[in-house]
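1. Prediction below, plus the sequence it came from.
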Amino acid sequence: MAKKTAVGTIGKGKRGISTAGWALRGAAAGAAASTALNAVTYVDMAVRGRGSSSTPEQTVEALAGKAHVPIPGDDETRQNRVQGLGPLTGLVAGVGVGVVVGLVRAAGYRSRPAVGTLLTTAGILVAANGPMTALGITDPRTWSRTDWISDLVPHLVYGAVLKKTMDAFDRP
């Protein structure tokens, strides 16, 4: 029997899905949500004519330096590797947050739509921007209103897509 709270319910769902099953569903939902986030970002870039952010590549460089792991190759090859690894950090964050949401769902928590969307949005914002902030690559306190909107809107779309996908997995 599920216990209702102001923000959702706690209790096993009707489907009897295992913890691993929910983690896999979370990974799939995270991948779908990451695709939606990227699509919104690319549309914004196309509409406003703005360039892509270099912060993912800067994060790869900083993490490699902190871990004392060199990125091999001559200048061009190395730069190409960094450009490939940068966007992968976003995908890892997106799928990882999806797995966490799947594990929370496996534990029995089901949030209301708005609550789940906002919690998931907060989670992906921390997962995506947290490392860059901690490494000193960006400082959200200095962002303009446009910067905030450009960052929040795609992450909000991520949260909505992840929530809807996870809810769809729980339907009987």
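-> Right, received. Where do you want to start? Just so you know, these numbers come straight off a predicted model, no measurement behind them.
2. can we go C-alpha only for contacts and neighbour counts from here?
-> Will do.
3. for this protein, what spans make up the strands?
-> Along the chain, counting by DSSP state E, strands occupy 3-4, 8-10, 109-111.
4. so how far is the longest helix seen in the chain from its chain's centroid?
-> Longest helix in the chain by number of residues, with DSSP state H as the criterion: helix 75-106. Centroid separation for helix 75-106 versus its chain: 9 Å, with C-alpha atoms, centre = their mean, to the nearest Å.
5. want to compare, so here's the second one:
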Amino acid sequence: MDLTLLSGATAGAAAGAAGCAALDATTYIDMAVRGRPASDVPAETAEAIVKHLPVDVPGQNSRRQNRFNGLGGLSGVLSGVSVGVAFGLLHGYGWRPPLPVGAAAVGLGAMVVSDGTLAGLKVSDPRTWSATDWLSDLIPHLVYGAVTYATLVALEGRR
């Protein structure tokens, strides 16, 4: 097995997990500061994904909804770790822009994956979002990008 591939994927997964934690913390800070509720979008996304699979989520009413809430959160983590792996592989094969450029690329890349999924599944239409909606999406993704890329750079220095 190619050690560059394995090393890049492993570093990317760790970096993506760190980025997910930072994105979640940023989102929770926003909720606390603005007093806004948690988003229903992750659960709605999980429900839309399940509609395309040959499985169903058991339960009725709140139990079923709670399962979708859990699946929505898990899908966000999976997405964040996967984006980290992709950029870890790029980094392992020599992609090393300056920190601000790498952070922005990773954050915007994660945002494209996230928002593209929402649009593709028809959960939300980003074309209809307000400026506040866009900032509420952009800022946590840029924080994700900064932490993910900074972690990749730090892990590179340790190898």
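-> Cool, got the structure. Since we're looking at a predicted model, the values are computed, not measured.
6. hmm, back to that, so which of the strands of the first structure is the most packed in?
-> Counting by mean count of other C-alpha atoms under 10 Å, strand 109-111 has the highest mean neighbour count of these, with a mean of 22.
7. Return the residue of the first structure aligned against residue 27 of the second structure.
-> Taking TM-score structural alignment, residue 27 of the second structure has residue 41 as its aligned residue in the first structure.
8. now that match, nearest residue through space, not along the chain?
-> Distance criterion C-alpha to C-alpha, 6 or more residues apart in numbering; nearest residue to residue 41 of the first structure, sequence neighbours excluded, is residue 154 at 6.1 Å.
9. where's the one you found relative to residue 113 of the first structure, distance?
-> The gap separating residue 154 of the first structure from residue 113 of the first structure is 17 Å, by C-alpha to C-alpha, to the nearest Å.
10. neighbour-wise, which of those two wins?
-> Shown here are residue 154 of the first structure and residue 113; by other C-alpha atoms under 10 Å, residue 154 has more neighbours (23 against 16).
11. Verify the contact between that one and residue 35 for me.
-> No - here residue 154 of the first structure does not reach residue 35: they are 10.1 Å apart, not a contact under C-alpha atoms under 8 Å.
12. Which stretches in the second structure count as helices?
-> Counting by DSSP H, the helices of the second structure are 3-34, 41-50, 61-92, 99-120, 131-158.
13. thinking again about what came up before, roughly how far does the residue nearest to residue 41 of the first structure sit from residue 34 of the first structure?
-> In this view, residue 154 of the first structure and residue 34 of the first structure are 9 Å apart by C-alpha to C-alpha.
14. cool, residue 80 of the first structure as well?
-> Noted for residue 80 of the first structure: a distance of 22 Å to residue 34 of the first structure, by C-alpha to C-alpha.
15. Residue 166 of the first structure too?
-> To residue 34 of the first structure, residue 166 of the first structure is 14 Å away according to C-alpha to C-alpha.
16. which position in the first structure aligns with residue 76 of the second structure?
-> Aligned by TM-score structural alignment, residue 76 of the second structure pairs with residue 90 of the first structure.
17. Can you give me the neighbour number for the counterpart of residue 147 of the first structure in the second structure?
-> Using TM-score structural alignment as the criterion, residue 147 of the first structure maps onto residue 133 of the second structure. Using other C-alpha under 10 Å, the number of residues around residue 133 of the second structure comes to 11.
18. Show residues contacting stretch 54-71 of the first structure.
-> Surrounding stretch 54-71 of the first structure, the residues in contact under the criterion C-alpha atoms under 8 Å, 6 or more residues apart in numbering are 78, 81-83, 85-87, 89-90, 131-132, 135, 137-138.
19. what do you get if the cut-off is 6 Å, keeping everything else the same?
-> Here stretch 54-71 of the first structure makes contact (C-alpha atoms under 6 Å, 6 or more residues apart in numbering) with 82-83, 86, 132.
20. same thing with stretch 145-159 of the second structure?
-> By C-alpha under 6 Å, 6+ apart, stretch 145-159 of the second structure touches 15-16, 19, 103-104, 106-107.
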